[in-house]
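Enquirer: Structural data only, the sequence is not supplied:
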């Protein structure tokens, strides 16, 4: 679990070795092609337990489809460059079939192997090829069942990277408002878009961890950590949406070339102070577990952030009153967005 790549390599090596031994013990003609069994074992052990079953089925389906394409082409065309072109072209078209998922690439591989190596004995070759891959995949699934991957560490790393990116973005935004005033739209739109690959990476890592829990006997042992990780993901993904909306609003409205900006010199420092409180809340230990601080007598960083949002709301109301009742719709929208960030840190 602590070293997922090493764990995957160990599982793959064990499964491939077992599959080779079993392949050599199979009756002819299967025993003539024992090297296809480790292929199935590797396919099954390079993913989670739940996914390994699905991908193994998809791989076998892709192999059989490729073999059918090769046999059909061989029946009407002689083995030459034209037949290879036809086989590869048709196989690549079929590789995009959604049912095969990511295993669609095996269609072309199988078609070429059967066309070239199965000449004269296509039936025996196809049976051995597909059968040994099934045997190897079954062994790989068995190894995954005994030593299932949980993938907690990659998800933790991805979430840490997301938290650091969000803190950096909020710090930079607060610093810009304090030192430079209005935003430069192009610069902050670029920053806003640049954040989302990190968000998607964290989402994907947590999704894979959730998938790895299915049928995983080790998940019970690490139940608390899995629950905490899911909570962190919820907090950080929501925070990312909050940051995205903040930047979008500010880059669209708090810019120098607008005749009237929603914040101006009076409210910008208030918003910057609220953003500083936001970053402090995200940096605080246990930011993703409000219950852990329930018995603490002094306010937590999340509670101080919530109070800062209240102060910003009050200041926006006072600014609206001072301006003779002019609407501060965008400033109020910023408060609503920040309130969502405060709520997710305390829920």
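Expert: Nice, thanks for sending it over. In this text the structure is predicted, and so the values were computed from the model without any measurement.
Enquirer: from here on, contacts and neighbour counts on C-alpha atoms
Expert: Fine.
Enquirer: Test my guess that residue 246 contacts residue 337.
Expert: Yes: applying CA atoms under 8 Å, one finds residue 246 in contact with residue 337, separated by 7.0 Å.
Enquirer: can you list contacts of stretch 311-331?
Expert: 249, 253, 262, 263, 267, 270, 271, 274, 332, 335 (CA atoms under 8 Å, 6 or more residues apart in numbering).
Enquirer: On the secondary structure side, give me the element for the first one.
Expert: Mapping residue 249 onto the secondary structure by DSSP states H and E places it in helix 223-253.
Enquirer: next, the one to line up against it:
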């Protein structure tokens, strides 16, 4: 299937929007400032100005606390590697065996938990000091360690002054989950509107994968919560942040319930079963209840919903309950109605998750 130029352009724009432009600009600015500071630094350190922007880049993160953590861990790793090289240089001349020794010892420290992902700088720093700083290792360590420390501090200051608060990606992830839930509910309803129960293949074709979108939403929520710590922009966006967190939690509960609904229908209302869970008398009412639930989810933002849509969903669910009672009066066994009862319970729990806008106003 060919892709139109407009679709290709829209795809490229979407990919471009996902690039970390803000972080890149902050890193570039911090690196430039750090290089300037390193270049004007007096003494031997001025000969190695590029180590200052290295420290700024290493410390850079999308969150304030992440930058502080990166800065501390990277500086400790660099100084630890430098200490390993200095200790080795005191007793051995720089040779292939010496390089192997400092790399081996430094590598053993890479996985130390308190160094985090910055532990890889231990053997790197040790090798730098041993080889590049062979003539005057103490002076080189002072320049290398000192400039990276200054650069890391500049990187942290840049993030503190111009912090990110990725509310946009989190909002997009929430919308994606809501869209997947709506699509799944409607697919289930359409599957029940046929003349007979769907086959296993038909159910499989109508099954959406909620978990990938749900995981992206969880990751986006964790990122925005982490970014909000020690973030001077948090106070200004506190209401939006709290709203997004509540939306994500509500949608997560609804996703679990919809996933259970999907599994239940796939297993119980399937062609080839000796006894189907709903049958021709309950499938239409169940489909209407699922469509009403989809309309309800679509009417809100995940946290609140339209009161009219909620009332309509409750009315449709009541119609399903009445139909179940009518079938029971028709001498159906309780086992035959187990699936219908479970569906009612799950839909009712979904209805209870998001508040209507009227309820939201009453709480204010």
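Expert: Thanks, I have the structure now. Computed from a predicted model, the values in this text were never measured in an experiment.
Enquirer: ok, back up a step: quick one: which of the contacts of stretch 311-331 of structure 1 sit in helices?
Expert: 249, 253, 267, 270, 271, 274, 332, 335 (DSSP state H).
Enquirer: nearest to residue 157 of structure 1, of the residues you listed?
Expert: Of all these, residue 157 of structure 1 sits closest to residue 274, with 27.5 Å by CA to CA.
Enquirer: Now do the closest one against residue 237 of structure 1, distance only.
Expert: Noted for residue 274 of structure 1: a distance of 20 Å to residue 237 of structure 1, by CA to CA, to the nearest Å.
Enquirer: if you count what's nearby, which of these two comes out ahead?
Expert: residue 274 (25 against 19; other CA atoms under 10 Å).
Enquirer: which residues sit in contact with that one?
Expert: Going by CA under 8 Å, 6+ apart, residue 274 of structure 1 touches 305, 308, 309, 312.
Enquirer: Tally up the residues packed near the third one, please.
Expert: If you count neighbours by other CA under 10 Å, residue 309 of structure 1 ends up with 27.
Enquirer: next one: residue 214 of structure 1
Expert: Per other CA under 10 Å, the neighbour tally for residue 214 of structure 1 reads 14.
Enquirer: Same check on residue 120 of structure 1?
Expert: Other residues near residue 120 of structure 1 come to 10 when the count uses other CA under 10 Å.
Enquirer: can you list contacts of stretch 70-82 of structure 1?
Expert: If you take CA under 8 Å, 6+ apart as the criterion, stretch 70-82 of structure 1 is touched by 83, 86, 87, 111, 112, 114, 115, 116, 122.
Enquirer: what about 6 Å?
Expert: For stretch 70-82 of structure 1, the external contacting residues (CA atoms under 6 Å, 6 or more residues apart in numbering) are 83, 111, 115.
Enquirer: Give the full set of residues in contact with the first one.
Expert: Which is residue 83 of structure 1. Residue 83 of structure 1 makes contact with residue 77, according to CA under 6 Å, 6+ apart.
Enquirer: what separates it from residue 92 of structure 1, distance-wise?
Expert: 14 Å.
Enquirer: Compute the number of surrounding residues for residue 200 of structure 1.
Expert: Residues within reach of residue 200 of structure 1, counting by other CA under 10 Å, total 14.
Enquirer: Give me the aligned partner of it over in structure 2.
Expert: Aligned counterpart of residue 200 of structure 1 in structure 2: residue 215 (TM-score structural alignment).
Enquirer: what's the helix or strand for that match?
Expert: Here residue 215 of structure 2 is assigned to helix 210-228, by DSSP H and E.
Enquirer: Mean deviation, that helix versus structure 1?
Expert: For helix 210-228 of structure 2, the mean deviation from structure 1 after alignment is 1.3 Å (mean CA distance after the TM-score superposition for structure 1).
Enquirer: orientation of that helix relative to helix 238-268 in degrees?
Expert: On the basis of axes from the mean of the first three to the mean of the last three CA atoms, to 10 degrees, helix 210-228 of structure 2 is oriented at 160 degrees to helix 238-268.
Enquirer: Going by contacts, tell me the helices and strands next to helix 210-228 of structure 2.
Expert: helix 167-191 (3 or more CA pairs under 6 Å, 6 or more residues apart in numbering; DSSP states H and E).
Enquirer: what's the matching range in structure 1 for the helix it packs on?
Expert: Aligning helix 167-191 of structure 2 against structure 1 (TM-score structural alignment) gives residues 152-176.
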